[in-house]
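Participant: Model the structure of this input:
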Amino acid sequence: MKIAVTGSEGFIGRLLTKRLDALGHETIRVDLLHGDDILDLGKLTLLPEFDLAIHLASRLMVPESYSIPHAYYTTNVLGTLNILELCRLRGAKMIFFSSYLYGTPEYQPIDELHPLSPFNPYAQSKILGEELCNAYNRDFGVPVTIFRPFNIYGPGQHPHFLIPNIISQCLTGQVMLKDPRPRRDFIYVDDVVDACIAALSYSGPGVDIFNLGYGKSSSIPDIIHSLQIILDKEIDVHFSHETRENEVLDTICDIRKASALLGWNPKTNLEEGLRKIIASAKNQ
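Facilitator: Okay, here's the model as predicted:
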């Protein structure tokens, strides 16, 4: 299969393109590092033909989305529109990555029918992207699979994210963190890539949505406890108890739909994933 991957040099994209290459697919890498711009539709139309676009390229930092909302809406909405238009022109399918849509859970675990409650510009930009996916399917028949991963982690993730930030502090000295209360459903990046591979042969309805997670939530103290076991040392942790506005205190992903329809299940628990990150950091 000929597959275009936007954000091919990013955290997920690097691993995904390697897996696709290993499976014998023809991968078209689309990334700013290659001079590509998802906001330039004219330039995108010069890309080689493809059967499927996996759209990973986006702005990702929730706090930053308050500082530069226009950039987030432009990249995450117009960029998604351009990839959908390219799929329409090519008669191709699309896999779209969304996240952070559910807000404070009304029930747990959170399934795909849970009401959406965006409470920051990043989340709103992703909801608008999903609405465009539905519109392009309704009006032009573009098939779209939407993934809503919960908290992805793994080697090579940007240090501003929670787990790489904690690990970096653990390896270099005292750990200074904010609020110990929130619990998150952490999913290892390889498991997310596995879901993408499973979706390559999926032919469900015009637009289908899958939550991706491990199915269990963990707290910062849980992460610290696992790191103490892995590193075989006591970790000195200080919490400022600073809280974020609209902080969600617990999220658990319902993975039953992805398991039933894609035959996908996560393989990597939190401690195993943390071990892999530390091993990767020590090998660099």
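
Participant: contacts and neighbour counts: CA atoms only from here.
Facilitator: Will do.

Participant: what helix or strand is Ala258 on?
Facilitator: helix 256-262 (DSSP states H and E).

Participant: buried set for the longest helix anywhere in the chain?
Facilitator: Ranked by residue count and defined by DSSP state H, the top helix of the chain is helix 121-140. Residues of helix 121-140 classed as buried by neighbour count (16 or more other CA atoms under 10 Å): 121-130, 132-134, 136-137.

Participant: could you say what helices and strands that helix packs with?
Facilitator: Judged by 3 or more CA pairs under 8 Å, 6 or more residues apart in numbering; DSSP states H and E, the packing partners of helix 121-140 are helix 62-67, helix 69-73, helix 79-90, strand 144-149, strand 207-212.

Participant: helices or strands up against the fourth one?
Facilitator: Secondary-structure packing of strand 144-149 (3+ CA pairs under 8 Å, 6+ apart): strand 93-97, helix 121-140, strand 207-212.

Participant: of all the ones you listed, which lies closest to Val5?
Facilitator: strand 93-97 (9.5 Å; CA to CA).

Participant: if we can go back for a sec, any chance you could list what contacts the helix holding Ala258?
Facilitator: Residues outside helix 256-262 that contact it (CA atoms under 8 Å, 6 or more residues apart in numbering): 195, 198-199, 202, 210-212, 264-265.

Participant: if you set the cut-off to 6 Å instead, what comes out?
Facilitator: 198, 210, 264-265 (CA atoms under 6 Å, 6 or more residues apart in numbering).

Participant: Please provide the structure for the following sequence as well, for comparison with the first:
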Amino acid sequence: MSVLVTGGAGFIGSHITEALLQRGHEVVVLDNLDPYYDVDIKRQNIERCREIETGRFEFVEGSITDERLVEEVFSTYDVEFVYHEAARAGVRTSVEQPLFYERNNVGGLLTLLEAATDHGVERFVNASSSSVYGRPDYLPYDEAHPNYPKSPYGTTKLAAEHYCKVWQSVHGLPTVSLRYFTVYGPRMRPNMAISNFVSRGLNGEPPVIYGDGEQTRDFTYIDDVVAANLRLLETDAADGEVLNIGSTDNITITELADHVISQVDSELEPIYEAEQQADARHTHADVSKARDLIGYAPSTDIREGVGEFIEWYRQNREWYEPLVVSS
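Facilitator: Here you go, the predicted structure:
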């Protein structure tokens, strides 16, 4: 199958791309190498994909907002399936640049939906986010929970979900939106809590916690996210749906910091700073809908996953750590 992965040079997109190539698919990645974080990580991801001998890999540098380029990609590579992972991430910076987020996360999506419709794509999988929930009326969140996004980023992700449903209803394009809950693992974005805690701990510096540390997060290991995405190659059971993709577990930020400290053999004490604007207070996923429709079964809890990430970090410290520190 010919598969387009937008944002395929990024963290989640590159893992999906690798998995597709290992299964023999033809994969074209469209990515603009946005310097939101150090692009050397993205270039490393691209090179890893080039080295996979199964499947066929093509990389196109450019933006999903470029209508001419998007049309050219769909035509040239005869795209049959789309994993849309490209977006400007970051709830905090979206507060400062709302129009930029709207143009990329909503405008870019619409460009892709139009091209996918024109070219008869089999299925369009949209990467959404737990940021659409905002604040809890109850926990864990199920997909019927009301949406109260606290940031322009979360708002753009919610708008994208609605557009996907409209496109399926009006144009017959099968779409699925996956609401990711704080994904982590090897090659993760460097400006995230886990990567920062690990980097600081290994360098004898205390973790920095924003707020009181009692915030909770449902951290989802990258392998579980990839498994959910690949399942959508095999089934139409989720067409037209929105699904939570989380771990079913959660942990306070202070507990996470303490666990990282214990894993890196440190006796450091966390530092607490002012809470950041637009951050959600709690996230916790009910994944029963994804389990029922696509057989989703998360396999890695946060404590096990952090251990695996720390081991990967130690092995890749020479090239990865400077990029974490610089962010």
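
Participant: Kindly name the residues of structure 2 that line up with the helix holding Ala258 of structure 1.
Facilitator: Helix 256-262 of structure 1 corresponds to residues 288-294 in structure 2, going by TM-score structural alignment.

Participant: Likewise for stretch 190-203 of structure 1?
Facilitator: So stretch 190-203 of structure 1 sits over residues 223-236 in structure 2, by TM-score structural alignment.

Participant: In contact with the aligned partner of Gln168 of structure 2 in structure 1, which residues?
Facilitator: Aligned counterpart of Gln168 of structure 2 in structure 1: Asn137 (TM-score structural alignment). The neighbours of Asn137 of structure 1, taking CA under 6 Å, 6+ apart as the test, are Pro143.

Participant: any idea how far Asn137 of structure 1 is from Cys196 of structure 1?
Facilitator: 20 Å (CA to CA, to the nearest Å).

Participant: distance from the longest helix of structure 1 to structure 2 after superposition?
Facilitator: In the superposition against structure 2, helix 121-140 of structure 1 averages 1.1 Å from its aligned positions (mean CA distance after the TM-score superposition for structure 1).

Participant: angle of that helix against helix 79-90?
Facilitator: Orientation check (axes from the mean of the first three to the mean of the last three CA atoms, to 10 degrees): helix 121-140 of structure 1 against helix 79-90 gives 20 degrees.

Participant: Same question for the helix or strand that contains Leu20 of structure 1: list its buried residues.
Facilitator: In this assignment (DSSP H and E), Leu20 of structure 1 forms part of helix 11-22. Within helix 11-22 of structure 1, the residues scored as buried using 16+ other CA under 10 Å are 11-13, 15-17, 19-20.

Participant: Please name the nearest non-neighbouring residue to the residue with the largest distance to the centre of structure 2.
Facilitator: Relative to the C-alpha centroid of structure 2, counting by CA atoms, centre = their mean, Glu267 is the outermost residue, at 31.9 Å. Excluding the flanking residues, the one nearest Glu267 of structure 2 by CA to CA, 6 or more residues apart in numbering is Ile261, at 6.8 Å.

Participant: Quick check: which element contains the residue mapped onto that neighbour from structure 1?
Facilitator: Using TM-score structural alignment, the partner of Ile261 of structure 2 in structure 1 is Gln228. For Gln228 of structure 1, the host element (DSSP H and E) is helix 220-231.

Participant: what about that helix, how far off from structure 2?
Facilitator: Helix 220-231 of structure 1 sits 2.2 Å off on average (mean CA distance after the TM-score superposition for structure 1).

Participant: corresponding residue for Val62 of structure 1 in structure 2?
Facilitator: Per TM-score structural alignment, Val62 of structure 1 is aligned with Val91.

Participant: how close does the closest residue in space to its match that isn't next to it in sequence get to Leu268 of structure 2?
Facilitator: Leaving aside its sequence neighbours, Val91 of structure 2 sits nearest to Tyr153 (CA to CA, 6+ apart; 5.3 Å). Tyr153 of structure 2 sits 33 Å away from Leu268 of structure 2, going by CA to CA.

Participant: The very next helix or strand once past the helix holding Ala258 of structure 1 relative to helix 220-231, how many degrees between them?
Facilitator: Next helix or strand after helix 256-262 of structure 1 toward the C-terminus (DSSP H and E): helix 270-283. If you take the same axes, to 10 degrees, helix 270-283 of structure 1 sits at 50 degrees to helix 220-231.

Participant: what's the closest of the helices and strands packed on helix 121-140 of structure 1 to Ala4 of structure 1?
Facilitator: helix 79-90 (9.9 Å).

Participant: and that closest one, which stretch of structure 2?
Facilitator: So helix 79-90 of structure 1 sits over residues 108-119 in structure 2, by TM-score structural alignment.

Participant: what does the matching stretch contact?
Facilitator: With CA under 6 Å, 6+ apart as the criterion, stretch 108-119 of structure 2 contacts 64-65.

Participant: ok, back up a step: now do the longest helix of structure 1 against strand 144-149, angle only.
Facilitator: Using the same axes, to 10 degrees: helix 121-140 of structure 1 against strand 144-149 is 160 degrees.

Participant: So the equivalent of Gly173 of structure 1 over in structure 2, which state does it fall into?
Facilitator: Using TM-score structural alignment, the equivalent of Gly173 of structure 1 in structure 2 is Gly204. Following DSSP: H, G, I helix; E, B strand; the rest coil, the label given to Gly204 of structure 2 is coil.

Participant: Neighbours of Asn76 of structure 1, how many?
Facilitator: By the measure other CA atoms under 10 Å, the count of residues near Asn76 of structure 1 is 27.
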